[in-house]
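**Student:** Have a look; sequence and predicted model below, questions after that.
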Amino acid sequence: MTKHTFISEEKSTRLDKWLTNQTEWSRSLIQQWIQDGHVAVNGEPVKSNYKIQLNDEVVVVEPEVKELEVKAESLDLDIIYEDKDVLVVNKPRGMVVHPAPGHASGTLVNGLMAHCQDLSGINGVLRPGIVHRIDKDTSGLLMVAKNDLAHESLVEQLKNKTTKRRYEALVSGVIPHDKGTIDAPIGRDPEDRQRMTVTDMHAREAVTHFQVIERFANYTHVACELETGRTHQIRAHMKYIGYPIVGDPKYGSRKKHDFPINGQALHAEFLGFIHPRTGEEMLFHAPLPDDLKNCLNQAGRK
């Protein structure tokens, strides 16, 4: 177990919210730790709604994380391309990329381990071969490294912004201009640590280019190209400019939508990179899945 000590510099909000703002831990995780007795204020156990006072000493004893056992599972993966160095897969909406608490099986990594034994080990046992991720409820293309040479090369290309990643989405509202660039830094939302937001605090550079494909009465079909690859970047950026992605549970409208899609209407349609061994330019397309096509058809009828 790891012990963390914090001293409050002012009278503040309730304990669980205050700790969330001080750390990278989620509020739900902190609440669980408080309930389990892993958090004390001035040496005494407290509840999540305890109000922080000036000079309070908050001690968090972080429990050790149980190692997840990652098992190979035979899954029906849509492999677009594969050679001895790299693999490109079209991930379906609803599939988690790698195991995590609550998602120990059925992930892309579980399927990859059954499909091939030679995956890069740079990211450890939970994320073998994983160079970049897309969200559970986003579909589309991912590149996977099958050895460390390929992994290092692909990561360097991401870092140098030389990879090409284009998404298609259906957003709420009618975007008046044909194209644009959203250059706005993204960081954790202090009100919800599981969400990202445009902010100047503890933020990282984030740039998204977008282009209108088609306008409907109340919606817009757009293509978004990533210059950087921050967590939830397109989802947070489209919300920031007032055109949230249809069906997005974190960044979209709180009203229940009636589109035929489970998750955000977002698809990683195009992927390009330089092959780590041959130096050849590799370009891949994944057609829009049926659920997103159905959303576009429905938007056109509204």
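**Tutor:** That came through, no problem. Residues are numbered from 1 along each chain as shown.

**Student:** When you work out contacts or count neighbours from here on, use the C-alpha atoms and nothing else.
**Tutor:** Noted.

**Student:** Tell me which residues of stretch 190-204 come out buried.
**Tutor:** Neighbour counts over stretch 190-204 (16 or more other C-alpha atoms under 10 Å) mark 190, 192-193, 195-198, 203-204 as buried.

**Student:** Put this next to the previous one:
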Amino acid sequence: MENDEIKLLKVSEGEEGRLDKYLSDKLEDMTRSYLKKLISDDKAVLVNGNPAKPNYKLKPGDIIELAVPEPIELEIKAENISLDIVYEDNDMLVVNKPQGMVVHPAAGNYTGTLVNALLYHCGDSLSGINGEKRPGIVHRIDKDTSGLLLVAKNDNAHQKLSSQIKEHSLTRAYKALVHGNIKQDSGRIDAPIGRHPSDRKKMTITDKNSREAVTNFRVLERYGRYTFVECILETGRTHQIRVHMSKNGHPIVGDKTYGVKKEEFNLTGQLLHAYKVGFIHPVSGEYMEFVSELPDYYMNVLDRLRNFI
């Protein structure tokens, strides 16, 4: 307990609600299930000096004291999880990640990730540039985004693929279904993205502590109240497409963080799919490009909308 990190939070107007949800929104590096354990099992959370339950209803002015245990270095274990491998050679892989899978382990979420699956499949043949919790991971996509990812098997491949991302020469294209009817056929969103000032789990368009972010989009189909678009990244910021489309007035369907509160489709995540990746192979120098079909749940929504046109 003496090495625990103590966090103090004061609830502001408009932040009322469940204790576990409030903490989950504020503390991006901890899952809601992990926070529930800290609250219920470890009694590590006090509200106004008293132990509280996860469903405690917070009021403005409440003072929350959270004792975060000192991190325990856990060995990331290989797990026999099925992988959809689109391409593989001695230097790299292209993997099609399903919606709902986390890319790499984080606090309270050390199993069932893409990294756990990669360790089982590749053994020691993964680059170590990003450290022991992110072996082989060249770039990431969100848990509830599906699609193609590059994985490096050695440091040389990792460095060369990463340099293509920095130079904006690596092709990363997504397909998204968004709310509203986008009138222009194409567009370019150039707006810097940084951490949200009051909600650490969210990103936002801001000039403070931000980085350049550019998304190009092209309309593929229109369905009245919805638009199907292709988004091509010039940069790769956290939540970039989700933030840009939302701030542009067209949030992605199913996006529980940046989208609308009530959806007509029963979705577990946003309809955003990394469908194309193109790059120069780190060893052969050959340009390679791969395409992934939309998942069935995504196609079902599009088919439903097309039938009503």
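**Tutor:** Happy to help now that I have it. This is a predicted model, so every value here is computed, not measured.

**Student:** returning to what we had before: the buried residues of stretch 190-204 of the first structure: which two are farthest apart?
**Tutor:** 192 and 204 (17.3 Å; C-alpha to C-alpha).

**Student:** which ones among the buried residues of stretch 190-204 of the first structure are found in strands?
**Tutor:** Counted as lying in strands by DSSP state E, out of these, are 192-193, 195-198.

**Student:** what's the closest of those to residue 21 of the first structure?
**Tutor:** Lowest distance from residue 21 of the first structure to these (C-alpha to C-alpha) belongs to residue 193, with 8.0 Å.

**Student:** Run through the helices of the stretch 51-200 of the second structure in chain order.
**Tutor:** Remark: helices assigned in the stretch 51-200 of the second structure by DSSP state H, counting those that start in this stretch are 114-122, 155-166.

**Student:** Need the counterpart of residue 198 of the second structure in the first structure.
**Tutor:** In the first structure, residue 198 of the second structure lines up with residue 191, judged by TM-score structural alignment.

**Student:** for residue 226 of the second structure, same thing?
**Tutor:** The alignment partner of residue 226 of the second structure in the first structure, by TM-score structural alignment, is residue 219.

**Student:** Quick one: residues in contact with stretch 114-129 of the first structure.
**Tutor:** Stretch 114-129 of the first structure is contacted by residues 68, 70, 72-75, 98-100, 109, 113, 130, 144-148, 150-151 when judged by C-alpha atoms under 8 Å, 6 or more residues apart in numbering.

**Student:** residues in the second structure aligned with stretch 84-103 of the first structure?
**Tutor:** Here stretch 84-103 of the first structure aligns to the second structure at residues 90-109, judged by TM-score structural alignment.

**Student:** buried sites along that stretch?
**Tutor:** Buried positions in stretch 90-109 of the second structure, judged by neighbour count with 16+ other C-alpha under 10 Å: 91-99, 101-105.

**Student:** Reformat these as CSV; add distance to residue 129 of the second structure.
**Tutor:** What follows is these, written out as CSV (distance: C-alpha to C-alpha, whole Å):
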residue, distance to residue 129 of the second structure
91, 14
92, 14
93, 16
94, 18
95, 19
96, 22
97, 21
98, 24
99, 26
101, 22
102, 19
103, 16
104, 14
105, 16
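
**Student:** and residue 92 of the first structure, what is it in contact with?
**Tutor:** Shown in contact with residue 92 of the first structure (C-alpha under 8 Å, 6+ apart): 138-140.

**Student:** Kindly recompute the last result at 7 Å.
**Tutor:** 139-140 (C-alpha atoms under 7 Å, 6 or more residues apart in numbering).
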